[in-house]
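Colleague: quick one: sequence and predicted model below, then my questions.
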Amino acid sequence: MHEPRIVIIGGGHVGLTLALRLQRLLRAGEARVTVIDTQPHMTYQPFLPEAAAGSLEPRHVVVPLREALRKSEVLTAQVSSIDHSSRTLTTTLGDGTVEQLQYDFLVVVPGSISKALPIPGLAERGVGFKTIGEAIYLRNHVLSRLDIAASTTDESLRRRLLTFMFVGGGYAGIEAMAELESMARYAIRDYPNIEPQDMRWVLVEAMGRIMPEVSAPMGEYTKRRLEERGIEVKLNTQAKSMEDGHVVLSDGDEFDTDTIVWTAGVKPHPMLEASDLPRDEKGRLDCTAKLQVRGTTDVFAAGDCAAVPDLTKEDPDAKCAPSAQHAVRQAKVLADNLVARLRGKQLQSYRHKYAGSVAGLGLFQGAAEVYGVKLKGFPAWLLHRVYHLAKMPTVSHKARIAGDWMLELPFKRQVVALGELHDPRSEFVKAANTRGLPSSHGQAG
């Protein structure tokens, strides 16, 4: 008897949640599950700001897919195209081998990527905030700017080093900036010649408000709290140029900086462009409320890459917002619908009224709005931690994260830059060059 193959493209939060639920629901021999992702782990993105700030050990915010998915097949590969007419995927494995993969049921949940704009200098100077690598890099980068600034007598260089710009006032940008500013403020207590007012933190947002996910009053409250800490919040402002670190803003402000963090929006994974599946005007897969890709019965999608009808809104054209809250709940409904499809049972529609949002704004500070109830300061910060701890996959990772937080209570926060992580061969190359050896010795690459 043929064992149906379920292929899941994407091992992020949605893909992992879905696969874990399928492992619990499927009977032995009922279906074979294959998860494909370019990374061998899932990154829990809501904890990236705390990993960047040093409150959490970076390894604790990622879940190895093979460890969590013992009953599934995990492939570390890149899907380059989907040909649903023949139920075939084209994948490129880690060694460069290109293979064709057949499926019976397909789940497309690759997530999204940073949406960069053609701004001069952005590609050369900007860094995103969607991966654990970017979070670790920014932590080391910010701390290294403090080290260099504390050692230089060049005032213009010092100002450049101590200026940090974030573009994008959504949750990702606000939380990343708030946590890193909190970390830097804590770190300079060990730098006698750097005062908090020597640092300049600038948030640039093209819209007229920050955090559109919450009500306007909560967005205004968050803006005030950031400004109380000396952070400049520039609304209705765009970055026109940032060549060589010289930033020109639409409000006429110009300054030099070594740190440009880009969190101004996301777009569906470009892999979707190489498929014969229907997409909407934003490039997302066009889905029904049952999370099936429209026009198919055996292809499903959820999360940032899926345009799913929002049945809680009166507008028939309303779609679910690209939030983690919707994505994870969609993953559970999708798993149930896949099992129902296998067993010839009725599929259910996805319906979830947005409950609200929680945001961390640095140590002991936060903003939250849940079911219309507004929380500020320490209660919101605590709710942010409790909520995301509950949503973190696997018991072992919950325990490790809770342990990191408890260690913060009696001990000082660890603030040290480990820049060698980003270029571990630099000293070897330097030594090889002084001896006249080739700097790109093949085996070391």
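Modeller: Looks like it arrived, so ask away. Residues are numbered from 1 along each chain as shown.

Colleague: switch to C-alpha atoms for all contacts and neighbour counts from now on
Modeller: OK.

Colleague: the nearest residue to E57 once chain neighbours are set aside - how many residues pack around it?
Modeller: Leaving aside its sequence neighbours, E57 sits nearest to A51 (CA to CA, 6 or more residues apart in numbering; 6.0 Å). Burial of A51 is recorded as 23 neighbouring residues (other CA atoms under 10 Å).

Colleague: am I right that A51 is in a helix?
Modeller: Yes: per DSSP: H, G, I helix; E, B strand; the rest coil, A51 lies within a helix segment.

Colleague: please look at it and Y137 and confirm they touch.
Modeller: No: counting by CA atoms under 8 Å, Y137 is not a contact partner of A51; they are 10.7 Å apart.

Colleague: and the helices in the chain, which stretches?
Modeller: Under the criterion DSSP state H, the chain contains helices at 13-25, 48-53, 65-68, 122-125, 132-151, 155-161, 171-187, 216-228, 324-342, 377-391, 395-408, 426-434.

Colleague: ok, structure two:
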Amino acid sequence: MGGYRQMVTSVVIVGSGFTGFECARRLARLLRKDDVEVTIISPVDYMLYTPLLPDVAGGVVDARFVAIPLAGSLKRVRAIRGRVDHVDLQAHRLQYTDLEQRTRELSWDRLVLTPGSVTRLFDIPGLAQYARGLKSTAEALYLRDHVLQQLELSCLEDDAELAQARRTIVVVGASYSGTELVLQLRALANAAAKQMNFDPAAVKFLLLDVAEQVMPEVGEKLGNRAQRVLRRRGIDVRLGMTLNEVHPDHVVLSDDSRVAAHTVAWVTGVTAAPLIETLNLPTENGRLTVQTDLSVPGHPDVFAAGDAAAVPDVTRPGMITPPTAQHATRQGKTLAKNVAASLGRGKKRDYKHHDMGLVVDLGPHQAVANPLKIPLSGFPAKCVTRGYHLYAIPRGVNRWAVALAYLTDALFARSVVSLGLSTQSDAQFSSSEGIPLPQAG
């Protein structure tokens, strides 16, 4: 058995996000012979469909429905749950920490680095302690429960100022993720207020961004439409603004004004996973430098793509592809073909993809989208947005569940209940970077 194992070519994929998942799935189809073993190693045992995390935070979609399990979804792929801590590029070995905090080793003949990204933080006092992001189901569930708990507590307060602070929610980041989040939380708060018998307008939302436009990714025309939706929903949009300090019961804005608030969501962008810094390889804007065929310069047996890699955009010379799910999925397909080609199965090709546009869900009955550069808003954009997500989720039962969730949301009031599924420590920014410590007992 030992001799047989030594003859098997090992392909190891680090990370189970859009890129790693799609690469593993395609490789399993391309490398059907028994002489190649494909392994995917990740801190979690699923691929997370992150575009729907605002829907999870808003109570539209169950967290299980946005998680695609690796077991069963990836045929002929060995899945290992662990956090990769060190890669020895010369010895073709890596070290990882398993669920019980044990250090283990794994050898590889081809290495695919797709560890993804983490929330980009800044040196703002109190930010890491009191704000929460939106990169994991734990963070989405915590935000949902925290908002509902604060609204419940506000109904018991005798102090009007304290009650208002509990009913004030600050979201930092007016890109499409932050904009979707604030509008889903608005819809959740409206449903909660009606069921708790107070005026929904008493819940105040503040959306901040240092940029001068809401969602610059979709262009000025659609960005302005999105901003009009935000203002109609009662969102206080302040552009050219960010945080100076975060405290348990208030924030200090960059204009030195003070806002009493008990809920702060930080959705300002991402940076490459910490593993990239340990490789001692060239980077660009913190992302690993790769060639147009997604191989790492000087290491023909190593490939990288997704949010952690600076993939050249051949359609825009001198630029790198943005960290979007659209690019990540398509890069996964190219990765699979090029890794297979490096093993003598097919020919390599450069990654080339023209942007197909964006879809942004703006809460009940509203969305903006620019599929194939055609600007849409309102109900047509809503249909395109939800249709795209149902198409893009890579598992039939998850599509079915999300479709039923959409239908339920259209026909019934949102369920207002705090289940306590995610603790404050679960939702810390650092928790989404690896495996949490095992629980005692």
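Modeller: That came in fine, so what should we check first? Keep in mind it's a predicted model, so treat the numbers as computed, not measured.

Colleague: what's the match for the residue nearest to E57 of structure 1 in structure 2?
Modeller: Aligning on TM-score structural alignment places A51 of structure 1 opposite V56 in structure 2.

Colleague: tell me which residues of the longest strand along structure 1 come out buried.
Modeller: For structure 1, the longest strand by residue count, based on DSSP state E, is strand 73-83. Across strand 73-83 of structure 1, burial judged by 16 or more other CA atoms under 10 Å covers 74-82.

Colleague: where in structure 2 does it align, residue-wise?
Modeller: The aligned range for strand 73-83 of structure 1 is 78-88, by TM-score structural alignment.

Colleague: likewise for stretch 217-236 of structure 1?
Modeller: The aligned range for stretch 217-236 of structure 1 is 221-240, by TM-score structural alignment.

Colleague: what's the neighbour count on the nearest residue to Y391 of structure 2 once chain neighbours are set aside?
Modeller: Nearest residue to Y391 of structure 2, sequence neighbours excluded (CA to CA, 6+ apart): R399, at 7.6 Å. Look at R399 of structure 2: counted by other CA under 10 Å, it has 18 neighbours.

Colleague: quick one: R399 of structure 2 and Y388 touch, right?
Modeller: No: if you go by CA under 8 Å, R399 of structure 2 and Y388 don't touch, sitting 10.8 Å apart.

Colleague: quick check: R25 of structure 2 touching L74?
Modeller: Yes: here R25 of structure 2 lies in contact with L74, judged by CA under 8 Å, at a distance of 5.6 Å.

Colleague: circling back: how long is the match of stretch 217-236 of structure 1 end to end?
Modeller: Start-to-end span of stretch 221-240 of structure 2 (CA to CA, to the nearest Å) is 19 Å.

Colleague: pull the distance from that stretch to the chain's centre.
Modeller: Its chain's C-alpha centre and that of stretch 221-240 of structure 2 lie 23 Å apart, by CA atoms, centre = their mean, to the nearest Å.

Colleague: quick check: buried residues in that stretch?
Modeller: Residues of stretch 221-240 of structure 2 classed as buried: 222-227, 229-230, 234-235, 237-239 (neighbour count, 16+ other CA under 10 Å).

Colleague: just stretch 126-141 of structure 2 next, same as before
Modeller: Residues 127-128, 130-141 are the ones in stretch 126-141 of structure 2 that count as buried (16+ other CA under 10 Å).

Colleague: mind listing what K75 of structure 2 touches?
Modeller: By CA atoms under 8 Å, 6 or more residues apart in numbering, the contact set of K75 of structure 2 is 25, 28.

Colleague: revised request: answer the last question for T152 of structure 1.
Modeller: R158.

Colleague: tell me the counterpart of it in structure 2.
Modeller: That one, T152 of structure 1, aligns with E157 by TM-score structural alignment.

Colleague: now do that match against R167 of structure 2, distance only.
Modeller: E157 of structure 2 is 11 Å from R167 of structure 2, by CA to CA.

Colleague: again with V11 of structure 2
Modeller: V11 of structure 2 is 51 Å from R167 of structure 2, by CA to CA.

Colleague: which one's more surrounded, those two?
Modeller: A direct count of neighbours by other CA under 10 Å for V11 of structure 2 and R167 places R167 higher, at 27 against 24.

Colleague: just tell me what that one corresponds to in structure 1.
Modeller: Match for R167 of structure 2 (TM-score structural alignment): L162.
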